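# Can you look at this prediction? I've put the sequence above it.
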Amino acid sequence: MAKGFLAGLKGVDAFGKTTEDVKVKTRTGAFLTILSAAIILAFTTMEFLDYRRVAVDTSIVVDKSRGEKLTVRMNVTFPRVPCYLLSLDVMDISGETQRDITHNILKQRLQTDGQKVPNAVSSELSNELDKVNSARDPDYCGSCYGGLEPEGGCCNSCEDVRQAYVNRGWSFANPDAIEQCKNEGWSDKLKEQADEGCNISGRVRVNKVIGNIHLSPGRSFQTNSRNIYELVPYLRDDGNRHDFSHTIHALSFTGDDEYDIYKAKVGREMKERMGLGKNPLDGAIARTSKSAYMFQYFLKVVSTQFRTLDGKIVNTHQYSSTQFERDLRDGGNADTPQGVHIQHGVSGVPGAFFNFEISPILVVHSETRQSFAHFVTSTCAIIGGVLTVASLIDSILFATGKALKKGGSSGKHL
């Protein structure tokens, strides 16, 4: 019974065997066999390389993140603005204002030839003035010379008097007449550094809303809901003409620290596809010979997310940039020897302004790789297809050769 059942299975065998006696081997068949093997090897190798290759699928979704902060990395050089005049402020649409940021920011004094000033990192005069103030009588209470007094009622440093003047709406035009400034040698220190430049680098944390980062002369103060800039030291004619010519070595919006690690691992071709090359403003140079000159950069920031094969998610931001320049004198705001307070938004302030706007779109780059099942299926299709086509060609050539031989034999017989 079992033998009969197994014997009956032979009828459904789709792979009928031929005996060695009826096989005919030809040189054409051998050539096609070698050619087929070469084609199969080449196509299988390409398929294997494609299987190992990491591809990137890009999709766009709505950015639903809330309450996040962006890290802005910058490295900018101002060859004709001393560090003590350079102030970094951040304002945004939410009303948050960060004035004269120094945390995570490094200011490097530069000589006229662009070289770093030896043994000098930051030109902030407050570090030296703190030592002077510490040597004073603890009960000392300096006059504010008519300026708006602080809560304590005392102006113990030249900077305190200067701020009191600004808060009152006065111009701080004659520091040599102020006792605190004379004791601190304020004017002498400014003259020593008047012809220097400044490199400012570091990180700034900003809210993920519309805002601006501005590098401007002097410190800004808020009076009656207005942002006021005291520009006397910048505009003073001391024989050194200041201007905001600058070079942007690097400016980027980042999220995770893992982004740099991921960027280092990605190949050159992949970087170009995903836009991981230079940022639009990296290496940008802006030049002017006018002190009352404003440089504005309008940045469109897009959130970007990278999803790796091992499930890791890396967040960062990319941006596009448009530049605009304005001569403030053309707007009727001429420099004056005494200096003026300039209200931002009405006539402008000399400096470099980076206005950023956050896009509601999130670009997602997902790493993908061909599945092993797809690789096996493709390999089988390649082998079967090549062998089938080679078999058909061999059959046609064999039949044609056989017919020609038969025709030749018949002709000889006649």
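Structure's in. What do you need? A quick note: this is a predicted structure, and the numbers were derived from the prediction, not measured.

# use CA for all of it now, contacts and neighbours both
Noted.

# Geometrically speaking, which residue is the centre of this protein?
By Cα atoms, centre = their mean, the chain has its centre lying nearest to S252, at 3.4 Å.

# That one sits in which helix or strand?
In the assignment (DSSP states H and E), S252 maps to strand 246-254.

# Buried ones in whichever helix or strand comes after that strand, by neighbour count?
Counting by DSSP H and E, the next helix or strand C-terminal to strand 246-254 is helix 258-265. Neighbour counts using 16 or more other Cα atoms under 10 Å place Y259 of helix 258-265 among the buried residues.

# let's bring in a second model and compare:
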Amino acid sequence: MSVDVKRGETLPIHINMTFPALPCQVLSVDAIDMSGKHEVDLDTNIWKLQCEPMYAFSWKEWKSRLHDVDSSEKKHEHKFDADAEEMIKTVKHAMENGEGCRVYGVLDVQRVAGNFHISVHGLNIFVAQQIFGGASNVNIVPTEYRYLSKDVLPTNQFSVTEYFVPLRETDRSWPAVYFLYDLSPITVTIKEERRSFLHFITRLCAVLGGTFALTELNNVLRSNSFKTSP
């Protein structure tokens, strides 16, 4: 083990997630880290692919929720601009058709603690809260594999803890799937080594010596057994 002294390098994070009942128009990939870097709706090396309907989506349930939302909006006099209204119409149509979305690509993040999350945008918050809300804590340990050929493979080991936080009707936070990551300051080095011929001879002598000792002990016991026989 050694202290991780890497500076200025990035950590590539490969993602490949499918949301079978959410259209691509409402999904956003955001990232933030301890250095203060904050990126919203990433599209560099991140792609969204519309998926065919995977199952019959219950639009009646969503329509009922939207009706309740409309009533709540009228009560609180919430209004949307033309762009938001158009987005809501598009999303309604996509949900009615049961469209899903596959989000995949590579995030290059700095080697400091942070998180990236996939959240919904363009939806009314009351409806969005019904979709999802969960998080995964990822502990990352930098690791190096050093081979006999002197090649070095830098990689990472990690452990994951998942938990789900249900949203209440009174919450005003946007639901999302969060991936919170933290890097260990210690690097684990795993070396491939070839044992020397001298080590082989030593092990062989130990085995032969043990075999000889057991054989002699067996002979002594048998000899004593014959001597004590009547």
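Sure thing, it's come through. Worth saying up front: this structure is predicted, and the values here are computed from it rather than measured.

# And the TM-score between them?
In this superposition the chains share a TM-score of 0.72, using TM-score structural alignment, normalised by the length of the second structure; 206 aligned residues with a Cα RMSD of 3.5 Å.

# hmm, back to that, give me the stretch of the second structure that the strand holding S252 of the first structure matches.
Strand 246-254 of the first structure corresponds to no residue of the second structure when matched by TM-score structural alignment.

# What segments of the stretch 151-300 of the first structure are strands?
Secondary structure of the stretch 151-300 of the first structure (DSSP state E, counting those that start in this stretch): strands located at 197-207, 211-217, 220-223, 226-230, 246-254, 284-286, 293-307.

# Name the nearest residue to L42 of the second structure, sequence neighbours excluded.
Of all residues not flanking L42 of the second structure in the chain, V29 sits nearest, at 5.5 Å (Cα to Cα, 6 or more residues apart in numbering).

# Just list the residues touching the alignment partner in the first structure of that neighbour, thanks.
Using TM-score structural alignment as the criterion, V29 of the second structure maps onto L88 of the first structure. Shown in contact with L88 of the first structure (Cα atoms under 8 Å, 6 or more residues apart in numbering): R99, D100, I101, T102, I213, H214, L215, S216.

# quick one on the thing from earlier: helix, strand, or coil at the residue nearest to L42 of the second structure?
Using DSSP: H, G, I helix; E, B strand; the rest coil, the structure places V29 of the second structure in strand.

# so how far is F19 of the second structure from it?
Distance, V29 of the second structure to F19 of the second structure, by Cα to Cα, to the nearest Å: 13 Å.

# Could you pick out the longest helix of the second structure?
With secondary structure taken from DSSP state H, the second structure has its longest helix at helix 197-227.

# Show me which positions of that helix end up buried.
Buried residues in helix 197-227 of the second structure (16+ other Cα under 10 Å): none.

# Can you name every helix or strand that that helix contacts?
Judged by 3 or more Cα pairs under 8 Å, 6 or more residues apart in numbering; DSSP states H and E, helix 197-227 of the second structure is in contact with no other helix or strand.

# need the helices for the first structure, in chain order.
2-9, 27-52, 126-134, 158-168, 179-184, 186-193, 232-235, 258-265, 268-274, 372-413.

# Using a markdown table, lay out those helices together with distance to I358 of the first structure.
Formatted as a markdown table, these follow (distance: least, Cα to Cα, whole Å):
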| stretch | distance to I358 of the first structure |
| --- | --- |
| helix 2-9 | 71 |
| helix 27-52 | 37 |
| helix 126-134 | 36 |
| helix 158-168 | 33 |
| helix 179-184 | 44 |
| helix 186-193 | 38 |
| helix 232-235 | 33 |
| helix 258-265 | 19 |
| helix 268-274 | 19 |
| helix 372-413 | 41 |
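
# Return the residues in contact with Q318 of the first structure.
Contacts of Q318 of the first structure by Cα under 8 Å, 6+ apart are S252, F253, N279, V301, V302, S303, T304.

# Quick one: map it onto the second structure.
Alignment note: Q318 of the first structure maps to Q157 in the second structure; criterion TM-score structural alignment.

# Distance-wise, check the counterpart of D4 of the second structure in the first structure relative to T102 of the first structure.
In the first structure, the residue matched to D4 of the second structure (TM-score structural alignment) is D63. Applying Cα to Cα, the value for D63 of the first structure to T102 of the first structure is 31 Å.

# And for E367 of the first structure?
With the distance defined as Cα to Cα, E367 of the first structure ends up 39 Å from T102 of the first structure.

# Looking at the second structure, which of the contacts of Q318 of the first structure hold up?
Among the contacts of Q318 of the first structure, the ones still in contact in the second structure (both residues aligned by TM-score structural alignment, their matches' Cα atoms under 8 Å) are V301, V302, S303, T304.
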